[in-house]
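Asker: Sequence and predicted model, in that order:
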Amino acid sequence: MKKLSLMLAASLFIGSAAFSQIAKPVTWSYAAKKTGKNEATVYVKAKIDNSWHMYSQNVKDGGPVKTTFTFAPSKDYSVVGKTLEPKAVVKYEPTFKMNVSYFENQVVFQQKVKLNKAATVVKGKVEFMVCNDRECLPPEEIEFSVPVK
């Protein structure tokens, strides 16, 4: 009887753990390409699960948390201009009572950098928020390192 109770308790624990998985609807990947002797473009790609969307860098105050890039200062490179993004979907969201810009399926952000060294690693972090038609997840911050050769 003791074995049966222990097995039942273990299966309930394992079953509840499976249902309490934290949703991770965005997968990130990174690449860099030299565009000249002293410059490169860093590509930061977000693959977004079906039914989810991630917000643009260009969301007005009062709305969801916009995507924000922060690049670590380095003597090996300097950031040139703003992080570029493709054209976003713009739609009125009743939750925020405003038009918001967002991406579905995937988005590739691009950042130009001036190189002070032939090979380096561009480091930074991206803060973002995702929603679907039922819920929004809390904003998340991901660190990245992109080799430039």
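Answerer: Nice, I can see it. Numbers count the residues shown, from 1 in each chain.
Asker: For the rest of this, base every contact and every neighbour count on C-alpha atoms.
Answerer: Noted.
Asker: Could I get the full set of strands for this structure?
Answerer: Using DSSP state E, the strands of the chain run over 26-36, 39-48, 53-55, 68-71, 77-84, 89-93, 98-104, 106-115, 120-128, 130-131, 140-148.
Asker: out of those, deepest packed?
Answerer: strand 53-55 (a mean of 26; mean count of other Cα atoms under 10 Å).
Asker: Quick one: distance of it to the chain centre.
Answerer: Distance of strand 53-55 from the chain centroid (Cα atoms, centre = their mean, to the nearest Å) equals 9 Å.
Asker: now stretch 57-65
Answerer: Distance, centroid of stretch 57-65 to centroid of chain: 15 Å (Cα atoms, centre = their mean).
Asker: Comparison target, given below:
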Amino acid sequence: MRKSLALFLLAAPAFAAPKPVVHWQVTNPPAKALKRGTKLNLTLTGQIDPGWHLYALEEPQGGPIATEINLAEGSPADLIRVEEQKPKIVPDPIYQLPTGFFEQSANFTLHLQLDKSASAHPIQILIRYQSCNDRVCLPPHTDTVDVPLTTN
């Protein structure tokens, strides 16, 4: 019994969730109170750990999971569209397809419009993505970035 418990405890870290390799932040949050119904742009930046890459918003069928950016249900804004910086497009060593990806950092511009009834709740940005290095891909997962918001 003790031997099997010890083996389980040694193996347990292998089943833990992988440490994120992309670190997200909004680089231009609103500095003042905004009027309800206002349009605004936010820049979402992902800092990517060395040796890893993040996939673009559009990827070929049969390729990696494309990055998706949405707002959480109940956010006080509507996402009109998302623009990305130009990705690097090269044959992916894992998928053997030309894929678009980012190394070191990725910038996305979110075009938003505040709801006419928006209150002082944060805008919650949901980023679902997959990151890979040249040998392995981490399972896709979703990160959340909260953007403080005050309205008048």
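Answerer: That came through, no problem. It should be emphasised that the depicted structure is a prediction, and the values quoted were computed from it without experimental measurement.
Asker: that older thread, compare the strands of the first structure and give me the one nearest residue 7 of the first structure.
Answerer: strand 26-36 (35.5 Å; Cα to Cα).
Asker: Quick one: list the elements packing against that closest one.
Answerer: strand 39-48, strand 140-148 (3 or more Cα pairs under 8 Å, 6 or more residues apart in numbering; DSSP states H and E).
Asker: In the second structure, which residue range corresponds to the last one?
Answerer: Counting by TM-score structural alignment, strand 140-148 of the first structure lines up with residues 141-149 of the second structure.
Asker: still on that earlier bit, now render the helices and strands packed on strand 26-36 of the first structure as JSON lines, adding distance to residue 102 of the first structure.
Answerer: Converted to JSON lines, those look like this (distance: least, Cα to Cα, whole Å):
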{"stretch": "strand 39-48", "distance to residue 102 of the first structure": "11"}
{"stretch": "strand 140-148", "distance to residue 102 of the first structure": "16"}
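Asker: now for the ones you listed, which one comes closest to residue 100 of the first structure?
Answerer: strand 39-48 (17.1 Å).
Asker: Give me the contacts around that closest one.
Answerer: The contact list for strand 39-48 of the first structure (Cα atoms under 8 Å, 6 or more residues apart in numbering) reads 25-35, 54, 104-115, 122, 146, 148.
Asker: got it, and stretch 90-98 of the first structure?
Answerer: 62, 63, 64, 99, 100, 101, 102.
Asker: so which of those comes closest to residue 18 of the first structure?
Answerer: Nearest member of those to residue 18 of the first structure, counting by Cα to Cα, is residue 64, at 28.8 Å.
Asker: ok, the closest one - how many residues close by?
Answerer: 24 (other Cα atoms under 10 Å).
Asker: Run through the residues that contact it.
Answerer: Here residue 64 of the first structure is in contact with 55, 96, 129 (Cα under 8 Å, 6+ apart).
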